[in-house]
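In: predicted model and sequence below, questions to follow.
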Amino acid sequence: MVYAAAGDRYDIMPYRRVSDSGLILPDMSLGFWRNMGDQRPLADSKKVILKAFDLGIFSFDNASNYGPSNGTAEDTFGAVYQSDLKPYRNELVITTKAGYHMWPGPLGEFSGKKTLVNALDLSLQRMHLDYVDIFYAHRWDPNTNLRETAETLDLLVRQGKALYVGVSNYSAKEVAEIAAIFEELHTPFIGNQISYNMLNRQAEEDQMLDILDQHHAGLIAYGPLAEGLLTDRYLNGLTDTSFLHRVNAFVAKDPAATVRKLNELNAIAENRQQTLAQMAMAWLLRDRRVGSIVFGATSIKHLEMNVKATEHLAFTPEELAAIEQVLAK
């Protein structure tokens, strides 16, 4: 059966412009970090990807090292793109990243020119694409001259392999440094993809949001649910914190306090007729400087529950004050 996208898909998911650029993203993007690749049947992944597009999610986020085996998440997307999504290329925002360990040897990671050029070429091959919409330097490279990284990203745009460039996991200071070079080169820099959620507010504390806005870029938030902490999964207790991403590992210092906080947040969500997860994602989207939030889904049910967050994005001043009071504890 030939796939045909749902005709009402753009009526379901809100979308927003990234700063004052020409790039528009859905409020929610589907990420491929842990939920796509060689350990999941292609047929299952295909169902989730196509359902996401039917729900108005037209942005798909990948990386060279996603898998679990490096590159296999891109292989998965490429297979679905070839079989079903290729006719919709003009509607899709497809992004990928390079910088974490991708292949053997010293040139298989970080942000040198040879590494980034080769990584993007491999990503394009795996996904059966001529270009990606955003190509990110996946992490700060402490050893490579920053200008080399910036000029390489600029070159890839000029070669037509990427429309926009971004960075990921950069600090506010690091963003400011590379953004200045991009402005000199006239490179279309679109933003920083970092962890940002109710429990990890570093993006606010170090003025990341303000710095990105000053450079006409946005924040793309991954980990909106803090690896599942901001769901109902741990309301009765948190005994194992080994699953946590490094940026959320601080909760392991006092799991009991985190559980109390989660229950108080859940009570606010219930008063809003939302799940804790839905409220957590709506809370991120309250700020126009957030260009999109990236989440993963392993089932259509999971996907649909997350998308429901966009049905109630408004917060009253009282709700925001109550959330702040809980988070400040």
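Out: Looks like it arrived, so ask away.

In: going by C-alpha atoms from here, please, whenever you check contacts or count neighbours.
Out: OK.

In: what's the one helix or strand L284 maps to packed up against?
Out: L284 is part of helix 276-285 when elements are defined by DSSP states H and E. On a contact count with 3 or more Cα pairs under 8 Å, 6 or more residues apart in numbering; DSSP states H and E, helix 276-285 meets helix 255-271, strand 290-295, helix 300-307.

In: just name the most buried of these.
Out: strand 290-295 (a mean of 26; mean count of other Cα atoms under 10 Å).

In: what's it packed up against?
Out: strand 15-17, strand 24-26, strand 28-31, strand 218-222, helix 276-285.

In: related to what we said a few turns ago, between the helices and strands packed on helix 276-285, which gets nearest to K113?
Out: Across the helices and strands packed on helix 276-285, K113 has its closest neighbour in strand 290-295 (27.1 Å, Cα to Cα).

In: chain center to the closest one, what's the gap?
Out: 5 Å (Cα atoms, centre = their mean, to the nearest Å).

In: check stretch 174-181 too.
Out: Between the centre of stretch 174-181 and the centre of its chain there are 20 Å (Cα atoms, centre = their mean).

In: now swap in stretch 308-326 and tell me
Out: Centre to centre, stretch against its chain (Cα atoms, centre = their mean), the figure for stretch 308-326 is 22 Å.

In: now do the same end-to-end measure for it.
Out: Start and end residues of stretch 308-326 are separated by 24 Å (Cα to Cα, to the nearest Å).

In: which residues sit against it?
Out: 13-14, 27, 261, 264-265, 268, 274, 277-279, 281-283, 285-286 (Cα atoms under 8 Å, 6 or more residues apart in numbering).

In: comparison target, given below:
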Amino acid sequence: MVTETTAVTLRPLGQSLLSVSPLGLGCWQFSRGSGIVGRYWSNLKDADILDIVRVSLEGGMNWVDTAEIYGGGKSEEALAHALDQLQQEGSLHAKPLIATKWWPMLRTAKSISSTIDERLTCLGGRSIDLYQIHQPFSLSSIASEMKAMAGLVKDGKIRYAGVSNYSAQQMVEAHRILQQYGLTLVSNQVKYNLLHRKIDENGTMEAAKELGISIIAYSPLQQGILTGRFHKDPSQIRTVSRMRRMQSGLDEKSLARSKPLIDLLSVLAEKYGVTPGQIALNWLIHVHGDTVVAIPGASKVRHAEENIGAMSFQLVRDELEQLNEASWAALK
């Protein structure tokens, strides 16, 4: 398994001045096993979180992504604590770019401004480079939300605005509104991987490319399915949380349908001396040029090592296309 990388080539995030590594560290797993979505993961120890953050940043990642809803701020706090520890150690990698998100459920756009100081406090006073609307279902209009985000940029509370889980139409509207304030929408964070490609079909990817908006792909390994572990040993399905077992893709029929794709990932992995998961991540960050960046998470150090290793090589165009075809076949 490739675990080390030479200098990682950075790419622009949208039309911002931010330059990011193709992969950033997703911090959902740092939720302390609490909250609406945090129960998806077990409660990691501080020492484990520190090691994961250290390996990720020292390996070439220069940005992290978290959210208010991840444990009600506990993920942000755990991340901040780990970065504090790295600073105390004198690490040269203790100041990554930080992306986090506002949770809109049963809230109006006024909450974006009224809760920003809570986000900054949870992050230990660190600046927010990218602030994202987590879902498109607040009680306010997109126009009101973008006005609030523009206000935060003007006040110096955040550097750039992004969204998450927005449709093509919603994304275009958010971008249009921000332009009225002299800003652009930097990114749209959506689920995207070889086994989940809705944005390729519904116009979101096309619109993002036209407007120069980056796609931040979450769940880039389809919750571990693209590593091949569940195909190799179906008994491992019982070891994951019930919430994860309920997801589509882990049933017998779905595993059989995706097996040819997993087999191809394995063949390419052997060729490059890497893992199937690293091949899946490499496809994701190269198939659309610089448009897509991804945020794989890590609950173990070896996951972090595998993530950074996925940036140390590049699939050729023919291999990207082979995976593209196998992906669509698995989704029929």
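Out: Perfect, I can see it now. These numbers come from a predicted model, not from an experiment.

In: before we move on, the earlier item: ok, which of the helices and strands packed on helix 276-285 of the first structure comes nearest D54 of the first structure?
Out: Closest among those, using Cα to Cα: helix 300-307, at 10.7 Å.

In: re the thing from before, can I get the buried part of the contacts of stretch 308-326 of the first structure as one ChimeraX selection?
Out: To isolate the buried ones among those in ChimeraX, judged by 16 or more other Cα atoms under 10 Å, type:
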select :13,14,27,261,264,265,268,274,277,278,279,281,282,283,285
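
In: hang on, the earlier thing: out of the helices and strands packed on helix 276-285 of the first structure, which comes closest to F60 of the first structure?
Out: Nearest of these (Cα to Cα): strand 290-295, 8.6 Å.

In: mean shift of that closest one relative to the second structure?
Out: Once fitted to the second structure, strand 290-295 of the first structure is off its aligned match by 2.0 Å on average (mean Cα distance after the TM-score superposition for the first structure).

In: re earlier: can you lay out the helices and strands packed on strand 290-295 of the first structure as TSV showing distance to Q39 of the first structure?
Out: Formatted as TSV, these follow (distance: least, Cα to Cα, whole Å):
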stretch	distance to Q39 of the first structure
strand 15-17	31
strand 24-26	28
strand 28-31	16
strand 218-222	22
helix 276-285	26
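
In: sorry, back to before: of all the helices and strands packed on helix 276-285 of the first structure, which lies closest to A172 of the first structure?
Out: strand 290-295 (14.8 Å).

In: T115 of the first structure -> the second structure?
Out: Under the alignment (TM-score structural alignment), T115 of the first structure pairs with S111 of the second structure.

In: corresponding residue for Q202 of the first structure in the second structure?
Out: Checking TM-score structural alignment: Q202 of the first structure goes with K198.

In: give me the nearest residue to that match, chain neighbours excluded.
Out: Y192 (7.6 Å; Cα to Cα, 6 or more residues apart in numbering).

In: surely that neighbour meets A217?
Out: Yes - between Y192 of the second structure and A217 a contact is recorded at 5.1 Å, counting by Cα atoms under 8 Å.

In: neighbours of D290 of the second structure, how many?
Out: Residues lying near D290 of the second structure (other Cα atoms under 10 Å) number 17.

In: so who does it touch?
Out: By Cα under 8 Å, 6+ apart, the contact set of D290 of the second structure is 11-12, 22.

In: cool, K161 of the first structure as well?
Out: K161 of the first structure neighbours (Cα under 8 Å, 6+ apart): 120, 130-132.

In: of these, which are reproduced in the second structure?
Out: Mapping these onto the second structure (both residues aligned by TM-score structural alignment, their matches' Cα atoms under 8 Å) leaves 120, 131-132 still in contact.

In: so L153 of the first structure sits in a helix?
Out: Yes - under DSSP: H, G, I helix; E, B strand; the rest coil, L153 of the first structure falls within a helix.

In: aligned to it, what sits in the second structure?
Out: Under TM-score structural alignment, L153 of the first structure pairs with M149 in the second structure.

In: could you check how far the corresponding residue of the second structure for R288 of the first structure is from L139 of the second structure?
Out: Counting by TM-score structural alignment, R288 of the first structure lines up with G289 in the second structure. Here G289 of the second structure is placed at a distance of 36 Å from L139 of the second structure (Cα to Cα).

In: T100 of the second structure: what secondary structure?
Out: strand.

In: number of residues surrounding the residue in the first structure that it lines up against?
Out: Counting by TM-score structural alignment, T100 of the second structure lines up with T96 in the first structure. Counted by other Cα under 10 Å, the residues lying close to T96 of the first structure total 27.

In: list the contacts for T96 of the first structure?
Out: 61-64, 123, 132, 134-136.

In: how far away is the aligned residue in the first structure for G124 of the second structure from L85 of the first structure?
Out: When the first structure is aligned by TM-score structural alignment, G124 of the second structure is paired with H128. Distance of H128 of the first structure to L85 of the first structure, given as Cα to Cα: 11 Å.

In: okay, those two: which has more neighbours?
Out: The neighbour count for H128 of the first structure versus L85, taken as other Cα under 10 Å, is higher for L85 (20 against 17).

In: doesn't the more buried one lie inside a helix?
Out: Yes - with three-state DSSP as the criterion, L85 of the first structure is part of a helix.

In: what about stretch 202-220 of the first structure, start to end distance?
Out: End to end - Cα to Cα - stretch 202-220 of the first structure spans 14 Å.

In: could you list the buried residues of it?
Out: Neighbour counts using 16+ other Cα under 10 Å place 202-203, 208-213, 215-220 of stretch 202-220 of the first structure among the buried residues.

In: that older thread, tell me, how many residues neighbour the match of L153 of the first structure?
Out: The number of residues near M149 of the second structure, taken as other Cα under 10 Å, comes to 25.

In: quick check, it in contact with A161.
Out: Yes - applying Cα under 8 Å, one finds M149 of the second structure in contact with A161, separated by 6.3 Å.

In: mind listing the strands for the first structure?
Out: Listed in chain order, the strands of the first structure (DSSP state E) span residues 15-17, 24-26, 28-31, 59-61, 93-98, 132-137, 162-168, 189-195, 218-222, 290-295.

In: next, the angle from the last one to strand 189-195.
Out: Read it as strand 290-295 of the first structure. 40 degrees (axes from the mean of the first three to the mean of the last three Cα atoms, to 10 degrees).
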